[in-house]
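>>> curious how this folds, go ahead:
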Amino acid sequence: MNAIVTAPDEDGIADALEAVGADVKRLEGPLTRPVLEEAGIVDAELYVLTDVGESTTIPIVCDLTDDVRTVVYDRNTVPEFVRGQLDLAVDPALIAPDVLASELVREPSP
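Modelled structure (predicted):
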């Protein structure tokens, strides 16, 4: 699985995804459409946003590809304008990164 995880990743979701076999690209700095494209978002299967302050990236990601799952892993509330395009929002205080990573990478049952 190809995943893109944004910084700051204070809870370690990128490391947890790597531990269960995901190929993770970490993004830092301003997250713009060109940065996301250069990082390979079109070929990614998973986009994990760790800072709701960068929530405007969710519509950008959804515009670039229909084949990516979008996840917010942050303690802060997701803005209303993003909720309809988001696949999952998780508070790290409720689900540990290793548990979430194993669920995100797990193959669906036949």
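>>> going by C-alpha atoms from here, please, whenever you check contacts or count neighbours.
Fine.
>>> for the chain, which segments are assigned as strands?
2-6, 23-27, 46-49, 69-73, 88-90 (DSSP state E).
>>> and the contacts of stretch 15-22?
Contacts with stretch 15-22, where a contact means CA atoms under 8 Å, 6 or more residues apart in numbering, come from 1-3, 23-24, 97-98, 101-102, 105.
>>> closest one to Asp11 out of these, please.
Using CA to CA, Pro97 comes nearest to Asp11 of the contacts of stretch 15-22, at 6.8 Å.
>>> list the residues that contact that closest one.
Residues in contact with Pro97, defined by CA under 8 Å, 6+ apart, are 11-13, 16.
>>> could you rerun that using 10 Å?
Shown in contact with Pro97 (CA atoms under 10 Å, 6 or more residues apart in numbering): 11-17, 73, 90-91, 103.
>>> do the same with Thr70
Counting by CA under 10 Å, 6+ apart, Thr70 touches 4, 45-49, 57-59, 61-62, 85-89.
>>> please provide the structure for the following sequence as well, for comparison with the first:
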Amino acid sequence: MNAVFAGSDTEGLADELRDRGATVTVVDGVANRPALEEAGVHDADLFVLTDVGQATSIVVARDLNPDVRVVTYTDDSLPEFVSGQQVLGMDPALFDADTVAEELTAEADADD
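Predicted coordinates:
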């Protein structure tokens, strides 16, 4: 599984994904189109966003890779303009990083 990760990682989700065999590329700074392209979103299976202030990156990621699975890992609500996008929203207060990583990598293994 290839994942692109954008936003802060105070919960340690990127490391949990790596521990389960995922290749994780972290976007440094703003997840705009050039940054997402450089991070390899074209070939990513998963795009994880933790900062809803960068919600536009969801639309951009899907434009670059219509098949990428988008997961937000934040306790903030997504802006309405991305409500038409298929996004799995997970709240860190309800799901710890270990559980989220386990589910995401298990689903990827089941798809293979």
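>>> picking that back up, for the contacts of Pro97 of structure 1, which one is nearest Gly29 of structure 1?
Once CA to CA is applied, the member of the contacts of Pro97 of structure 1 that ends up nearest Gly29 of structure 1 is Ala14, at 16.2 Å.
>>> leaving out chain neighbours, which residue sits closest to that closest one?
Spatial nearest neighbour of Ala14 of structure 1, chain neighbours left out: Val5 (6.1 Å); criterion: CA to CA, 6 or more residues apart in numbering.
>>> where's the one you found relative to Thr50 of structure 1, distance?
Here the distance between Val5 of structure 1 and Thr50 of structure 1 works out to 7 Å (CA to CA, to the nearest Å).
>>> try Glu37 of structure 1
From Glu37 of structure 1 across to Thr50 of structure 1, the span is 18 Å (CA to CA).
>>> which of these two has more neighbours?
Thr50 (27 against 14; other CA atoms under 10 Å).
>>> in stretch 27-43 of structure 1, what's buried?
27, 36, 41-42 (16 or more other CA atoms under 10 Å).
>>> should've said stretch 14-28 of structure 2
14-18, 22-27.
>>> of these, which is the nearest to Ala108 of structure 2?
Looking across these and measuring by CA to CA, the closest to Ala108 of structure 2 is Ala22, at 9.6 Å.
>>> how near is that closest one to Asp109 of structure 2?
11 Å.
>>> give me the common contacts of these two.
Met1.
>>> picking that back up, need the buried ones from the contacts of stretch 15-22 of structure 1 selected in ChimeraX.
Here is the ChimeraX command that selects the buried residues among the contacts of stretch 15-22 of structure 1 (16+ other CA under 10 Å):
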select :1,2,3,24,97,98,101,102,105
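>>> now the contacts of stretch 15-22 of structure 1 in TSV, with distance to Asp66 of structure 1?
TSV is the format used below for the contacts of stretch 15-22 of structure 1 (distance: CA to CA, whole Å):
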residue	distance to Asp66 of structure 1
Met1	16
Asn2	15
Ala3	15
Asp23	19
Val24	19
Pro97	25
Asp98	26
Ala101	21
Ser102	22
Val105	18
